[in-house]
Structure formats: C-alpha cells, structure tokens
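Q: Here's a sequence, model it:
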Amino acid sequence: MTWASFALRRTRRFAASLWVLVTASFLMIHLIPGDPVRGALGLTAPVELVNARRAALGLDDPLWAQYLGFLRGLVTGDLGTSMISNLPVAQTIGERLPETVKLALPAFALVLLVAVPLGLVMAVLTRGGRRRGGELAFTSTSVFLAAIPEFLLAVGLVYGFAVQLAWFPVAGRDNLSSYVLPVLALAIAPAAILARIVRVELLSVLGHDYIRTARAKRLTARLVYTRHALPNALTATLTLAGITLTSMVVGTVLVENVFAWPGMGSTIVASILQKDYPMVQGIVLVYGAMVLLVNLLVDVLLAMLDPRSLIKEG
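A: Take a look at the predicted model:
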C-alpha cells in the first residue's frame, strides 16, 4: 500500500466516523423522552417562554430541516445556543476547552516521562526471569494503582495533601501549585498501565536476534537499550499512548469536579444537571472529535515509524 492510498483510506474512515458522531449527537436531543426545553426551563416556566425558546432553537421545524441546519451550523462553527445561559455553545466551549487541555497535556507528559523509563528499567532488571521479587512488587503496585478510580484517587489526594498536610490548594487554579494534585490524579493510573505495557514489549524485543547481535558487537548497554530495543517497542506503546491521551481528556470530567476546575468536565456535569442539552450535545461532539483526531494521528505516526504496516494493510 502506498502512502497516498493509506492516507485516503484513513481519511475516509475518519470522515465516516465523524459523520456517525455528528448524527448521533444531533439525535441525542430528539431521543430524550419529553420536551427538552420544558425540562431545561422547569415545569413552572410560562408556556409562551417555552414556545419562544423552542422556536428560537428551531425545534418546531421538521427533523430533516433541523439536521441540515445543524450541519450548516457545524460548518460555520455554530454549535447551537445554551438553553440556560442563552449564550452560544461554541463560545462557552472555547472558554472552557483550554482549561481542560491545561490539565490533560501536563498529565500526559508526566505519564510518558514516568512510564517509558520505568518500563525500560524494569524490563532490563527482570529480563530472563531475574529478580522475581522486584517483578512481583512492580506488577502488584502497578495493578493496584491502575485499579483506583480517578475520582477516588482525586479525593484521596485532596484529603492527604491538601486537607491534612496543607501542601497544595484544595481546589481552584490560583497558581502552579493548583495543578499538582489534579495532574497527579489524572496521570497515576495511566502511568502504571503504560509502564507495564512498555516492560512487556521490551522483554519481547530483548529476546530477538538483533539485540544479541548488538551485544556481540560490544555496544554499550545504553545504546543497546535506547537505540535498538526501545524504538522497536514503541509501536504498541504509541497505540496505547494515543488511547491514554483520549481517555485522560475524557477523564477530566470527574477530576475537574473534585477540584472545582473550570474546564469542560465541570461544564458538562453542570449542563446535565440543568438539562442544558445543546451544551451537552456540543461538548460530547467536541470530545468525540478529539478522540477521532488523536486516533488518526496515532495511525499516521505508526505508519511513519513502521512502514511495514503499510505492506501488511495492503
């Protein structure tokens, strides 16, 4: 398979997935039982106000007309209007999305900085069945950390380091110290999972003939592990890293609410409670598009790192 056909196939897959996401997010409001406008404004809202809001949102138009209008709005960046604040959904998302990114990207960087070196070190120390005790301790600890829900971990960090020790703020984002606990809450479990994957992949790579050849050439251990072993273990690691990044962005929903962080997570929870369905619709669409885009980038990076994958797909 050539690069052109690979790019065309991935683009078609991305476009099809994006269309499914857009259609599902559009139908979300119409599949909700009852009147979404009445649910958002409350049972005591005047009928005139409810009817006016329905007309303003175009909910009285035929479904096909609403769908076409929704698609036209997406092309121009119009995600609708909030039923509660009466502000454009795109405006609110534009204000809140950067705050979520400010949490997710540092957490993802921390995951990579911890997981990859730790997985490499543990693979080197435990290869060939050596240091069974260290392997058991690493596996048990990583499984335990990976099993802790982000919400519970965030609460525990707040209680231990903010309430008891008073080292960090309980909530908010006043200064750099405000980032420490929420970033840790997002990064600990993914780092534990990724470190295990890196170790397993490296153990497999270290048993290959080209690694024995590199050692026979009397290359230094640093060159053997970092230049020959680690790059060949990055395929599965990169795939999982892409999944980790998307899950961390979505995982900010709970963490942001624990730390009162003014991002997308706290916004979508508040919108669900207030039955502000256009806002929920817009945030779900943005989250989904981010997941699809990251998956597309991971596929391209994998093809660049391992051109043999193009031949396998062809």
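
Q: Every contact and neighbour count from this point should use C-alpha atoms.
A: OK.

Q: Excluding sequence neighbours, find me the nearest residue to residue 292.
A: residue 14 (6.7 Å; CA to CA, 6 or more residues apart in numbering).

Q: for the helix or strand containing that neighbour, which positions count as buried?
A: Per DSSP states H and E, residue 14 falls inside helix 3-31. For helix 3-31, burial by neighbour count (16 or more other CA atoms under 10 Å) applies to 6, 10, 14, 18, 21, 22, 25, 26, 29.

Q: The fifth one contacts residue 288, correct?
A: Yes. Residue 21 is in contact with residue 288 according to CA atoms under 8 Å; the separation is 6.9 Å.

Q: coming back round to it: can I get the buried residues of helix 3-31 in JSON lines including distance to residue 261?
A: Listed next are the buried residues of helix 3-31 as JSON lines, based on distance: CA to CA, whole Å:
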{"residue": "6", "distance to residue 261": "40"}
{"residue": "10", "distance to residue 261": "35"}
{"residue": "14", "distance to residue 261": "31"}
{"residue": "18", "distance to residue 261": "29"}
{"residue": "21", "distance to residue 261": "27"}
{"residue": "22", "distance to residue 261": "27"}
{"residue": "25", "distance to residue 261": "25"}
{"residue": "26", "distance to residue 261": "28"}
{"residue": "29", "distance to residue 261": "27"}
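
Q: Can you give me every residue that contacts residue 184?
A: Neighbouring residues of residue 184 by CA atoms under 8 Å, 6 or more residues apart in numbering: residue 107.

Q: Distance of it relative to residue 105?
A: 12 Å (CA to CA, to the nearest Å).

Q: any shared contact partners between the two?
A: By CA under 8 Å, 6+ apart, no residue touches both residue 184 and residue 105.

Q: re earlier: starting at the chain centroid, how far to the following helix or strand past the helix holding residue 14?
A: Once the chain leaves helix 3-31, the next helix or strand it forms, by DSSP H and E, is helix 36-41. Taking CA atoms, centre = their mean, to the nearest Å, one finds helix 36-41 lying 30 Å from the centre of the chain it belongs to.

Q: To check against the first, give me the structure of this:
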Amino acid sequence: MNGKTDTLVGSSKLVRDKRKVSKLQSQRKIDLIGFAFISPWLIGFIGFILGPMIASLYFSFTDYDLLSAPQWIGFDNYIHMFTNDPRFLQALKVTFIFVFVSVPVKLAFALLVAMLFNTNRKGVGLYRTIYYVPSILGGSVAVAIVWKQLFSTDGAFNDILAVFGFQGVNWIASPDYALSTLILLVVWQFGSPMLIFLAGLKAIPSELYEAASVDGANGLLKFLKITIPMLSPVIFFNLVMQTIQGFMAFTQSFLITQGGPLDSTLFYAVYLYEKAFGHFDMGYASALAWILLGITAIFTMFIFRSAKSWVYYESEGGK
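A: Below is the predicted model:
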C-alpha cells in the first residue's frame, strides 16, 4: 500500500509541476505578446525621451558646443547660472509672473464661460465650438503674427482706444505692457480647460441645487458650497496641467517679442532655446533644462500636497 501511495503522491506532484510549468509558459507567452504590442512605445520612449534625458543630464556637467567633444566641468554651469547670469534670474522672474498671473485668470475665465454654456439652449453646441477654436489654433505662427499686428502702433486695439479718446502705444514694443499682451493671448486660449470644466459641471447632480433652492440658498451660496467643492477635482486637474504648460511657455514670446523689449518677455524656455541654438552652448542649456524640470516638479508637488485640504472626492466622503 505504501508503495502505491507513494506512486500516487509522486504522480499528483508531477501533474501539479507540469501544470505550474504550463501556466508559466502561458504567462510568458502573454507577457511577450504584451511587450510586442507596446514595443513601439517603449522604443520611442527610450530613444526619444529617456535617452535624451540621460544625455542632457550628462551634458549639463560639461562644456559642449555641438561641434567639439564635451569637456567635463562639474557643477560650473549651475554655479555660473545662480551667481553670474542676470538674464537667468530675469527669465525666472518673467516666467513666474507669467505663470502666477495667466494660470488663475485663464482658469477663472474658463470656468465662467463653462458655466454660461452649461445649458440646453438651442445653438449652444455651436458656441462651444467657436470658443474652443483659439485653443485648437494654439501657438501657431499665424495667431502670433495676427496678435502682434493687433497690438502694434497702428493695430486694431489702438484704433478701438482712439474711438474713446485714448492715445495708443506700441504695446508689443513697450517693456511695461509687452508681457501683459502675451498673458492676454494665453487667457484668450481658454478653450481646453473650459471643455474640461463643462464636463465636470454636467457631472454635478441637479438634485443638489434643487435641495439648496428649497433651503433658500442663493446663486452665490450654491456656487461656493456646491459647484466649487464638487468641481474641485476638475479644478485640480486643470491647475496642474496649466501650471506645467505655463512654465514651458515658448511660442508666444519667441514669435511675437523674441524675449524683448529689454528682456521683459524673456520666458525661461526662450532663454534656454537661445543658449542652445543661438550660442550653441548645449552644456549650459542642458543645465537650464534640468533646473526648469526641478522648478516644475516642485510646484506640481506643492499642488498635489495642498490638494488634501481643498479637493473633494465623493468616494472618500469629503476632503
């Protein structure tokens, strides 16, 4: 009996082992098929994102002009950046002002328009499309040229001011107003966050507003106590995305003002581009790029950390 029992136990163990091997082989086939499907993305990620990032990190510690071999100089690029480069500090200042002004104004305007479009009135779909067009055009060369013409000395904006008796100026060429015109351009391109806000508004149950009306709440109270809390995840998403886009802003300054006048619109990305492809100082430009990555990461992390105190998730029962 013991011999038969041992044989049965050995046979069952062998069957289990074969099943395990078969499962492992099947899982490997599934994994290989999965990797085969994502291989184009992996190749692109390694070749066009991860690889260049590692290379730029190395170049940031070198003196490299694209024509000769890079020379290792350690932290000299970073030390020079913070101690002996006033244009770097000016680019930081301009970019911070641009982000801190344009992002809140753009989101506020996008939310306002989204609330106006959150109706079932006839033709509202057409208006939504029309208001989204500026975001589709985005940072195109045509928009930049038109914007530059609008705010020039003989542009349409000065013509409108002349009707009311105001004397026009060359807004693009004035250090006091040039940055404001670029901020206005970005705010005008509010279509993308507007559509996201609109989707969030439609997801808010109408019963909440009806119950608030029964309790005697006015429009402002409904907005503060219902709309904002229920819309806070969408606000959070838009805030993160627009902040990142703000720090990477390039097209508006490069095409309209070229960073001038007197560096009053010198966006960080424009200064980085100038160092890389204007002066061929690729090592210094790489250091600038990593500083920009660090600044963007810090602000993004701050927004994520602060979200715990103001973002409401219904599934968590509150903030």
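
Q: one step back: out of the buried residues of helix 3-31 of structure 1, who's nearest residue 264 of structure 1?
A: Taking CA to CA as the measure, residue 264 of structure 1 lies nearest residue 25 of the buried residues of helix 3-31 of structure 1, at 16.6 Å.

Q: contacting residues around that closest one?
A: 281, 282, 284, 285.

Q: now do 7 Å
A: Going by CA atoms under 7 Å, 6 or more residues apart in numbering, residue 25 of structure 1 touches 281, 285.

Q: Looks to me like residue 79 of structure 1 is in a strand.
A: No. Counting by DSSP: H, G, I helix; E, B strand; the rest coil, residue 79 of structure 1 is located in no strand; its state is coil.

Q: tell me the contacts of whichever residue in structure 2 pairs up with it?
A: By TM-score structural alignment, residue 79 of structure 1 lines up with residue 78 in structure 2. Contacts for residue 78 of structure 2 (CA under 7 Å, 6+ apart) come out as residue 287.

Q: Quick check: residue 78 of structure 2 vs residue 239 of structure 2, distance?
A: Residue 78 of structure 2 sits 30 Å away from residue 239 of structure 2, going by CA to CA.

Q: try residue 306 of structure 2
A: When residue 306 of structure 2 is compared with residue 239 of structure 2 (using CA to CA), they lie 12 Å apart.

Q: got it, and residue 93 of structure 2?
A: 20 Å.

Q: Comparing these two, which shows the higher neighbour count?
A: residue 239 (19 against 16; other CA atoms under 10 Å).

Q: so which helix or strand takes in the more buried one?
A: Following DSSP H and E, one finds residue 239 of structure 2 within helix 228-247.

Q: Output the contacting helices and strands for that helix.
A: Using 3 or more CA pairs under 7 Å, 6 or more residues apart in numbering; DSSP states H and E, the elements in contact with helix 228-247 of structure 2 are helix 86-117, helix 191-202, helix 282-310.

Q: quick check: it aligns to which part of structure 1?
A: The aligned range for helix 228-247 of structure 2 is 230-249, by TM-score structural alignment.

Q: Show me which positions of that stretch end up buried.
A: Neighbour-count burial for stretch 230-249 of structure 1 [16+ other CA under 10 Å]: 230, 232-235, 237-238, 240-246, 248-249.

Q: can you tell me which of the residues you listed lies nearest to residue 219 of structure 1?
A: So of the buried residues of stretch 230-249 of structure 1, ranked by how close each gets to residue 219 of structure 1 (CA to CA), first place is residue 230, at 14.9 Å.

Q: Can you report how many residues neighbour the aligned residue in structure 1 for residue 128 of structure 2?
A: Aligned by TM-score structural alignment, residue 128 of structure 2 pairs with residue 139 of structure 1. A count of nearby residues for residue 139 of structure 1, using other CA under 10 Å, gives 15.

Q: Not counting sequence-adjacent ones, nearest residue to residue 139 of structure 1?
A: Residue 139 of structure 1's closest residue in space is residue 196 (CA to CA, 6+ apart), at 7.4 Å.

Q: Could you do residue 99 of structure 1 as well?
A: Nearest one to residue 99 of structure 1, counting by CA to CA, 6+ apart, is residue 263 at 4.9 Å.

Q: Could you check how far that neighbour is from residue 156 of structure 1?
A: From residue 263 of structure 1 to residue 156 of structure 1 the distance is 21 Å (CA to CA).

Q: Would you mind telling me which of those two has the busier surroundings?
A: More crowded of residue 263 of structure 1 and residue 156, by other CA under 10 Å: residue 263, with 23 against 15.

Q: doesn't residue 94 make contact with that one?
A: No. Residue 263 of structure 1 sits out of contact with residue 94 when judged by CA atoms under 7 Å, with a separation of 10.0 Å.

Q: what do these two both touch?
A: Counting by CA under 7 Å, 6+ apart, nothing touches both residue 263 of structure 1 and residue 94.

Q: and which of the buried residues of stretch 230-249 of structure 1 is nearest to residue 36 of structure 1?
A: residue 249 (27.4 Å).

Q: how about the closest one, what does it touch?
A: Counting by CA under 7 Å, 6+ apart, residue 249 of structure 1 has contacts residue 104.

Q: Check residue 214 of structure 1 too.
A: Counted by CA under 7 Å, 6+ apart, residue 214 of structure 1 has contacts residue 224.

Q: counterpart of it in structure 2?
A: The equivalent of residue 214 of structure 1 in structure 2 is residue 212 (alignment by TM-score structural alignment).

Q: Can you classify its match by secondary structure?
A: Three-state call for residue 212 of structure 2 (three-state DSSP): helix.

Q: can you check the one 5 residues further on too?
A: When the structure is split into helix, strand and coil by three-state DSSP, residue 217 of structure 2 lands in coil.

Q: Count the neighbours of it for me.
A: 15.

Q: repeat for the one 5 residues further on
A: Other residues within reach of residue 222 of structure 2 by the criterion other CA under 10 Å amount to 17.

Q: now do the one 5 residues further on
A: For residue 227 of structure 2, the tally of surrounding residues (other CA under 10 Å) stands at 18.

Q: what about it, distance to residue 194 of structure 2?
A: From residue 227 of structure 2 over to residue 194 of structure 2 (counting by CA to CA), the distance is 15 Å.

Q: just to revisit the earlier point, return the distance of the match of residue 128 of structure 2 relative to residue 64 of structure 1.
A: Relative to residue 64 of structure 1, and taking CA to CA, residue 139 of structure 1 is found at 54 Å.

Q: does the nearest residue to residue 3 of structure 1 once chain neighbours are set aside sit in a helix or strand, and which one?
A: Leaving aside its chain neighbours, residue 3 of structure 1 sits nearest to residue 310 (7.7 Å; criterion: CA to CA, 6+ apart). Using DSSP H and E, residue 310 of structure 1 sits within helix 308-313.
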